[in-house]
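1. Model the structure of this input:
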Amino acid sequence: MSKAVIIFGSPSKTSRLTSVIQYAQEVLQASGMQTEWINVADLPAEDLILARFDSPSIVQANALVEQADAILIASPVYKASYTGVLKTFLDLIPQRGLADKLILPIFMGGTMAHLLSIDYSLKPVLSALAARYMLGGVYIVDSEVTRNEQGSIELSEAIKGRLDDSLRQFVEETAWYSQRGKSRGQ
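-> As a prediction, this is how the structure comes out:
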């Protein structure tokens, strides 16, 4: 069974992005993938800010990343980039910590003007962490995710379709990618 870790870089636990990622997690689990969730905002702020690589919370989070076959990275877009809280955690991942991992970014922003934030702000950092196989990602304009009268979140059909396609590719390529590594004796 393939393992995926969701690195959630939102400072809010009740955002629309939270609901999108919960949906993604359900899809991954229904596809037979084991998932773990790292909510970066739950990690000790002082450990993140002071770059305490030896903090038990950071060591545990990095162990989840190390054990994963695939990583889903989610963040809202602020000031044309991902959140600072996500950056503080990425800075604590070991230098080659994303080697041999399949990566799927999912970003949510207020406007299409930040569509390329995945390519121009996140992917260079992931490359510095030795990520070599990154899917295109899904960028969602927050108006495409609405809260209904009952308080639950509804995804537009277009977003649901794009998410489902990307998640299906993520599951299929994770299986292929992890099998490829096993066949090489890794």
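2. okay, CA-based contacts and neighbour counts for the rest of this
-> OK.
3. Residue 4: which element?
-> strand 3-8 (DSSP states H and E).
4. which strands and helices sit next to that strand?
-> For strand 3-8, the packing partners by 3 or more Cα pairs under 8 Å, 6 or more residues apart in numbering; DSSP states H and E come out as strand 34-39, helix 56-67, strand 70-76.
5. looking at those, which is closest to residue 95?
-> Shortest distance between residue 95 and the helices and strands packed on strand 3-8, using Cα to Cα, is found for helix 56-67: 11.5 Å.
6. Please give the structure of this sequence too, so both can be compared:
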Amino acid sequence: MATVLSVSGSPSPTSRTGRLLRELDARLTGQGHEVIPLDVRTIPAEALLHADFRHPAIVEATALFERADGVVVGTPVYKAAYSGLLKSLLDLLPQYALAGKTVLPLATGGSHAHVLAIDYALRPVLASMGPAHITPGWFTLDKDITVGDDGTVTVAPGSAEALAQVTDQFSAALGGRTTLLAATG
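-> Modelled structure (predicted):
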């Protein structure tokens, strides 16, 4: 099927955003996609902060975006916008790094007050990068994501159902894209 780059813009190694993305990665893998996780926090800070386009980690991240058929972008919401860490990476990618790709935007946050962050902060930046399609995204409240002592992630039923739906829509859009590419290739 398709190659999916799953990008976590959270600065925390134990973030709900990252854990939620890994759950969605498993769903996409189960649907036959190859999923490559990318935690932006693992890219050296000096490469991001000094805009070092030639740093090996930036070159590698750029290559991962280029290789992907689809990109899932997950971020915690801070101050009604996506994370600065994610912004740092997006700023270093080529202008049209998402050209021809299908994109699924996701966000997590502590309050319903941030629910529009996907549409008013993240989606315009992603759209400026030339994707073929941005599928409907989803905002999940932090309180709807619990992590057990063993690391097991549980998502509240309403959110879990909505996440499954947007993930399946993304997967279906990828299926159509890879079929189209095979026909024209």
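7. Give me the TM-score for this pair.
-> Aligned and superposed, the two chains score 0.95 in TM-score terms (TM-score structural alignment, normalised by the length of structure 2); 185 aligned residues with a Cα RMSD of 1.3 Å.
8. Compare the helices and strands packed on strand 3-8 of structure 1 and report which one is nearest to residue 171 of structure 1.
-> Nearest of those (Cα to Cα): strand 70-76, 8.9 Å.
9. hmm, back to that, deepest of the helices and strands packed on strand 3-8 of structure 1, which one?
-> strand 70-76 (a mean of 26; mean count of other Cα atoms under 10 Å).
10. Save the helices and strands packed on strand 3-8 of structure 1 as a markdown table, and put in distance to residue 111 of structure 1 too.
-> A markdown table is the format used below for the helices and strands packed on strand 3-8 of structure 1 (distance: least, Cα to Cα, whole Å):
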| stretch | distance to residue 111 of structure 1 |
| --- | --- |
| strand 34-39 | 24 |
| helix 56-67 | 30 |
| strand 70-76 | 11 |
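11. For residue 127 of structure 1, find the nearest of these.
-> strand 70-76 (13.5 Å).
12. does residue 21 of structure 1 sit in a helix, a strand or a coil?
-> Three-state assignment for residue 21 of structure 1 (DSSP: H, G, I helix; E, B strand; the rest coil): helix.
13. nearest to residue 165 of structure 1, of the helices and strands packed on strand 3-8 of structure 1?
-> Nearest of the helices and strands packed on strand 3-8 of structure 1 (Cα to Cα): strand 70-76, 14.3 Å.
14. quick one, helices of structure 2?
-> 16-30, 45-49, 56-67, 84-92, 117, 123-128, 157-184 (DSSP state H).
15. Superposed on structure 2, what's the mean shift for the strand holding residue 4 of structure 1?
-> Once fitted to structure 2, strand 3-8 of structure 1 is off its aligned match by 0.5 Å on average (mean Cα distance after the TM-score superposition for structure 1).
16. What separation is there between the residue most central in space within structure 2 and residue 95 of structure 2?
-> For structure 2, the residue sitting closest to the mean C-alpha position, by Cα atoms, centre = their mean, is residue 73 at 1.5 Å. Distance, residue 73 of structure 2 to residue 95 of structure 2, using Cα to Cα, to the nearest Å: 17 Å.
17. again, but for residue 167 of structure 2
-> 26 Å.
18. sorry, back to before: could you give the angle of the strand holding residue 4 of structure 1 to strand 70-76?
-> 10 degrees (axes from the mean of the first three to the mean of the last three Cα atoms, to 10 degrees).
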